[in-house]
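Q: coordinates only, sequence not included:
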């Protein structure tokens, strides 16, 4: 039996199913294509404007954030040697404060869009091991929202100056992440209890 021989309702359902499958296939092909392209960063980050407190809005799962249940923040300050101090905080389900202090090293000065971050003890942080990529992929002109990732697209964070940014802005950044090849099937939306 061909689609033309189906009753009208069945024919319409068949067309919808075929159309949906085509759209899903195109979407998967687009993500696969994007994943094979080199990940691009923003042209330039002005570090002095980037410093300060950022609230995590969303992230892909990351082993060292397994204890983080809510109120995840990152505070960046410049240290005396020109690197960036990183102070990550979050609360676990039982209300315990977790804190990780690290240091970020700019890899592409003066553009400042690619950094390496180390959370090793400060006495051995100078070793070029145990450093993770921190790439600024998208940021607005006012430095209020940022998408951070790494070249293999395993990790991703959407950060905001506000604990509760607009859903439209968050979706814009997540849509951009998808367009450059991120799989957001395991995305975690961060609970922020700050007002």
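A: That came through, no problem. Keep in mind it's a predicted model, so treat the numbers as computed, not measured.

Q: when you work out contacts or count neighbours from here on, use the C-alpha atoms and nothing else.
A: Fine.

Q: what number of residues lie near residue 142?
A: Residue 142 is flanked by 8 other residues according to other Cα atoms under 10 Å.

Q: quick check: next helix or strand after whichever helix in the chain runs longest?
A: Counting residues, the longest helix in the chain under DSSP state H turns out to be helix 8-35. Using DSSP states H and E, the helix or strand that follows helix 8-35 towards the C-terminus is helix 47-50.

Q: which residues touch residue 33?
A: residue 181 (Cα atoms under 8 Å, 6 or more residues apart in numbering).

Q: same check, this time on residue 67
A: Counted by Cα under 8 Å, 6+ apart, residue 67 has contacts 91-93, 98.

Q: what residues does stretch 37-54 touch?
A: 73-78, 110-114, 135-139, 143, 151, 159-162, 180.

Q: now the residues you listed: which count as buried?
A: Among the contacts of stretch 37-54, those classed as buried by 16 or more other Cα atoms under 10 Å are 73-78, 112-114, 135-139, 159-162, 180.

Q: that older thread, in strands, which of the contacts of residue 67 fall?
A: Among the contacts of residue 67, the ones falling in strands (DSSP state E) are 91, 98.

Q: is it possible to export the contacts of residue 67 to JSON lines including distance to residue 192?
A: Compiled in JSON lines, the contacts of residue 67 are given as follows (distance: Cα to Cα, whole Å):
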{"residue": "91", "distance to residue 192": "10"}
{"residue": "92", "distance to residue 192": "12"}
{"residue": "93", "distance to residue 192": "13"}
{"residue": "98", "distance to residue 192": "15"}
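
Q: here's the one I want to compare it with:
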């Protein structure tokens, strides 16, 4: 029985949100669907060596989202793709989802900053501060906006000195 509770705790912690952070509210999934480009990130093993990264979200028939992430190794030209699904953890008006690319295993997708007026950029974290992505609808962000997002991330305890600026082919 102890192993069951340990496994339940581990799975729940994978869909958590870093202590002291809140996901955006007033979220509108219909405005969020579509393609987002990765502008900067804290490196993760599943994205090592990749640039030209994008994520495409579309509404699924079961009330969730279908997810297609893809990135390219610019040295070899090889593309890496991952298809997954996402579901809201709280209300659909809260930017907090659980995402799965591997069967029953979910990770958290917490939108902690969002251009609520135009849905042109967002900042996303996972269950802890070692996960951070800055996303945009375009392949670049104006320096002023990117600098403000990075400063916000730094204030929230992210190690912004380790951010990788993603190369996006025009």
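A: Perfect, I can see it now. Here the structure is a predicted model, which is why all the values come from computation and not from measurement.

Q: and which of the contacts of residue 67 of structure 1 is nearest residue 167 of structure 1?
A: residue 91 (23.0 Å; Cα to Cα).

Q: show me what that closest one lines up with in structure 2.
A: In structure 2, residue 91 of structure 1 lines up with residue 72, judged by TM-score structural alignment.

Q: for the corresponding residue of structure 1 for residue 42 of structure 2, which non-adjacent residue is closest in space?
A: Aligned against structure 1 by TM-score structural alignment, residue 42 of structure 2 finds its counterpart in residue 60. Closest residue in space to residue 60 of structure 1, ignoring its immediate chain neighbours: residue 187 at 4.8 Å, by Cα to Cα, 6 or more residues apart in numbering.

Q: I'd guessed the one you found sits against residue 59; true?
A: Yes: using Cα atoms under 8 Å as the test, residue 187 of structure 1 is close enough to residue 59 to be in contact (5.8 Å).

Q: ok, now which ones touch the match of residue 42 of structure 2?
A: Contacts of residue 60 of structure 1 by Cα under 8 Å, 6+ apart are 154-157, 184, 186-188.

Q: which SS class is residue 148 of structure 1?
A: strand (DSSP: H, G, I helix; E, B strand; the rest coil).

Q: so what's the aligned residue in structure 2 for it closest to, chain neighbours aside?
A: Using TM-score structural alignment, the equivalent of residue 148 of structure 1 in structure 2 is residue 124. Nearest non-adjacent residue to residue 124 of structure 2, counting by Cα to Cα, 6+ apart: residue 111, 4.4 Å away.

Q: how close does the counterpart of the one you found in structure 1 get to residue 61 of structure 1?
A: Matched by TM-score structural alignment, residue 111 of structure 2 corresponds to residue 136 in structure 1. Distance, residue 136 of structure 1 to residue 61 of structure 1, using Cα to Cα, to the nearest Å: 18 Å.

Q: wait, a strand at residue 73 of structure 1?
A: Yes: assessed by three-state DSSP, residue 73 of structure 1 belongs to a strand.

Q: trace it over to structure 2, please.
A: By TM-score structural alignment, residue 73 of structure 1 lines up with residue 54.

Q: how close does the aligned partner of residue 31 of structure 2 in structure 1 sit to residue 144 of structure 1?
A: Alignment note (TM-score structural alignment): residue 31 of structure 2 maps to residue 49 of structure 1. Using Cα to Cα, residue 49 of structure 1 is found at 10 Å from residue 144 of structure 1.

Q: just residue 98 of structure 1 next, same as before
A: 25 Å.

Q: middle-most residue in structure 2, spatially?
A: Closest residue to the average C-alpha location of structure 2: residue 124 at 4.4 Å, with Cα atoms, centre = their mean.

Q: what residues are up against it?
A: So residue 124 of structure 2 contacts 109-113, 131-135 (Cα under 8 Å, 6+ apart).
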